[in-house]
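J.: Prediction below, plus the sequence it came from.
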Amino acid sequence: MKTEFDMVIVGGGPIGIACGLEAKKNGLNYLILEKGPIVNSLFHYPSNMQFFSSSEKLEIDEIPFISNEAKPKRDEALEYYRRIVTSNKLNIHLFEKVENVQKNENVFTIVSDKATYTSKQVVISTGFYDLPNLLNVPGENLEKVVHYYDNPHYYSGQKVAVIGASNSAIDAALECWRKGAEVSLIIRGSEVGQRVKYWVRPDIINRIEEGSIKAYYNTTIKSISKDHINLTAKGEDIAIENDFVLALTGYKPNFKFLEKLGVNTSNDEKKLPEYNPDTMETNVAGLYLAGVICGGMETHKWFIENSRIHAKMIVKNIISSAITTS
């Protein structure tokens, strides 16, 4: 098995795949390492999820993405990206987790749970879906509390508290209610998030106004017990009966991994990583960022459609740098 490369890409999501395609087209010796299946994060999205973006905006390398509706579903995206990987015979190792990356002089050593590789350049394209934003309240570790949601059938006939005001929380609240759950929606702010999909936001507001879904605005979670969830709403303590808690409060990049690699991040709450926006190279020479991870905690700033260009930027810089030093 070959272990020396021009470029190792950590993360086999859509942007990591785009980087692999670009590397292959330009004759670079590359490897993609993905800790799960192809597009692991998308695979763990809710089974009924529909993208906000239309299919052409999710395309990479100008490969057409044909979907039944203008905005594709999760399974259509899985099929699209899988076919790109298999049809182009991309060099990707699945179910191989990167545990460490170190730079010695001008060469990176990449250690996975299966092998060790060396590479002149490394691209980090790991997204942000692996680490949920925790509530940090007593009872969060109970089995009834989950930070990822898949299918509403599981919650039919149950009392479900959905925490959050963005797309994932609102989708889950509506789906669970439509499958027969008694849904309480816990929102920290004063309204349903403004970035909720435009065809979904009126739906949830109507369900709240008619009383089908009980919404608690300006509310925080005090604690979670086996049979209740304890809230503070507008200064008043409330306990509501509860079977399951869907804490869909967002996710964040693995900042510890970036810091271990030597990537600087801003000192404010945004934790923006340092990189050159023209080349995507970080403050560590030869180490690049691609995709959502570029936004730090601002995970709503980067999407497939506006970060797929990172692949071309990175490979162009690698090639031009090689020409300059040769």
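T.: Great, that's in hand.

J.: Please make it C-alpha for all contacts and neighbour counts, starting now.
T.: Noted.

J.: show me the contacts for Glu99.
T.: When contacts are counted by C-alpha atoms under 8 Å, 6 or more residues apart in numbering, Glu99 is found next to 110-113.

J.: and which of these is nearest Asn104?
T.: When the contacts of Glu99 are ranked by distance to Asn104 (C-alpha to C-alpha), Ile110 comes first, at 11.1 Å.

J.: Got another one to weigh against that:
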Amino acid sequence: MLDVLIIGAGPIGLACGIEAKRRNLSYVIVEKGCLVNSIYHYPANMTFFSTSEKIEIGGVPFVSHGPKPTRAEALEYYRRVAQLYDLTIHNYEMVQEVLPDGDFYKIHSSKQTYQARAVVVATGFYDHPNLMGVPGEDLPKVSHYYTEPHPYIGQRVLVVGAANSAVDVALETWRKGAEVTLVHRGPEIGRRVKYWVKPDIENRIKEGSIQAFFESHITEIRPHEVDLMTPDGRITIGNDFVMAMTGYQPDYSWLNNMGICISSDDLKLPQRNEETFETNLPNVYLAGTVCGGMQTNKWFIENSIEHANVVMDEIHKRKELASA
């Protein structure tokens, strides 16, 4: 019998494990992929927007070589934190069901069954891309994830979106020799694009190195072409790869199957108490970016680390009251 089972071994899941350990709560962290799985799947050359001290957890200093930490540095840092605290983490184990069992929960995973008094969902949102819903989106040349520019040398690449991920893909692939076109439903490059990158993409578009279609969208994808609807009407361009950087969302099907209520508006917010982070399910809590639903720019590592303290304080308090 565990005091708490934590689902997700990202930075916030690790922070929850650390705070559970500090309060002498028995716990296990279960992760369907590798340690900090989402960060592992970030682009290989990605640089964080936050400075390193803002994404520290557990009081462990994060020293980076540059003013902003890289993906590689973050992977090394969180690995060292997990080892330093000797966290109990079961990687490559998928949680399939969370079922109430009296005052406890039975958690069935792909490998075993757990019993826990409380459950913390810290699953983030990076595993489920927002689909465009157009013919041809399932072709092999279409990807919602990007790792590195090398495969796109000499290729005709269409990048969908104008936020940080899309801009990074457009610039990196162009610099390695791709012929890059960018298409975006909005009127301009996103305002939240990293301040040291935004002038770069805007200048490449202005000089014509990267062609951009604003207030435009894809209508169909074919093996060697893509149709776009633009302010000037429908056009067809030659194409080898489509990089759909359209953003991501929580796994709503999984949350619904657990019984967590989701708001019916466009934000699709999982229900939680603003003070305790408890969901509509007793003793089931949310922590981290999953709290934001479709507002994926509301919560991120640096401003959701404190969720771990809030949640573990509540779980510890209830345990003390139960044993009094």
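T.: Great, that's in hand. This one's a predicted model, so the numbers in the text were calculated from it and none came from an experiment.

J.: which among the contacts of Glu99 of the first structure end up buried?
T.: By neighbour count, with 16 or more other C-alpha atoms under 10 Å, those hold 110-112 as buried.

J.: just to revisit the earlier point, filter the contacts of Glu99 of the first structure down to the ones in strands?
T.: Counting by DSSP state E, these place 110-112 in strands.

J.: Relative to Arg83 of the first structure, which of the residues you listed is nearest.
T.: Nearest to Arg83 of the first structure among those: Ser112, at 25.4 Å, using C-alpha to C-alpha.

J.: Kindly state which residue of the second structure is aligned to the closest one.
T.: Residue correspondence to the second structure (TM-score structural alignment): Ser112 of the first structure is matched to Ser109.

J.: now the nearest residue to its match once chain neighbours are set aside: how far from Ala82 of the second structure?
T.: Spatial nearest neighbour of Ser109 of the second structure, chain neighbours left out: Val95 (4.1 Å); criterion: C-alpha to C-alpha, 6 or more residues apart in numbering. Using C-alpha to C-alpha, to the nearest Å, Val95 of the second structure is found at 21 Å from Ala82 of the second structure.

J.: what about Tyr285 of the second structure, which helix or strand?
T.: Here Tyr285 of the second structure, judged by DSSP states H and E, is contained in strand 284-286.

J.: Can you work out which other helices and strands pack against that strand?
T.: Applying 3 or more C-alpha pairs under 8 Å, 6 or more residues apart in numbering; DSSP states H and E, one finds that strand 284-286 of the second structure contacts strand 113-121.

J.: mean deviation (superposed) between the strand it packs on and the first structure, please.
T.: Taking mean C-alpha distance after the TM-score superposition for the first structure, the mean distance separating strand 113-121 of the second structure from the aligned residues in the first structure is 0.5 Å.

J.: now whatever helix or strand comes next after that strand: which residue numbers in the first structure?
T.: Using DSSP H and E, the helix or strand that follows strand 113-121 of the second structure in sequence is strand 128-129. Matched against the first structure by TM-score structural alignment, strand 128-129 of the second structure falls on residues 131-132.

J.: Which parts of the stretch 51-200 of the second structure are helices?
T.: Secondary structure of the stretch 51-200 of the second structure (DSSP state H, counting those that start in this stretch): helices located at 71-84, 164-175, 198-206.

J.: Of those, flag the one that's most buried.
T.: When you average the neighbours per residue for each of these (mean count of other C-alpha atoms under 10 Å), helix 164-175 leads with a mean of 22.

J.: Give me the contacts around it.
T.: For helix 164-175 of the second structure, contacts defined as C-alpha under 8 Å, 6+ apart pick out 146, 148-150, 152-153, 157, 159-161, 180-182, 190, 192-194, 197, 201, 210, 243-245.

J.: Can you get me the start-to-end distance on stretch 41-53 of the second structure?
T.: Using C-alpha to C-alpha, the span of stretch 41-53 of the second structure from its first residue to its last is 22 Å.

J.: Fine, thanks again, bye for now.
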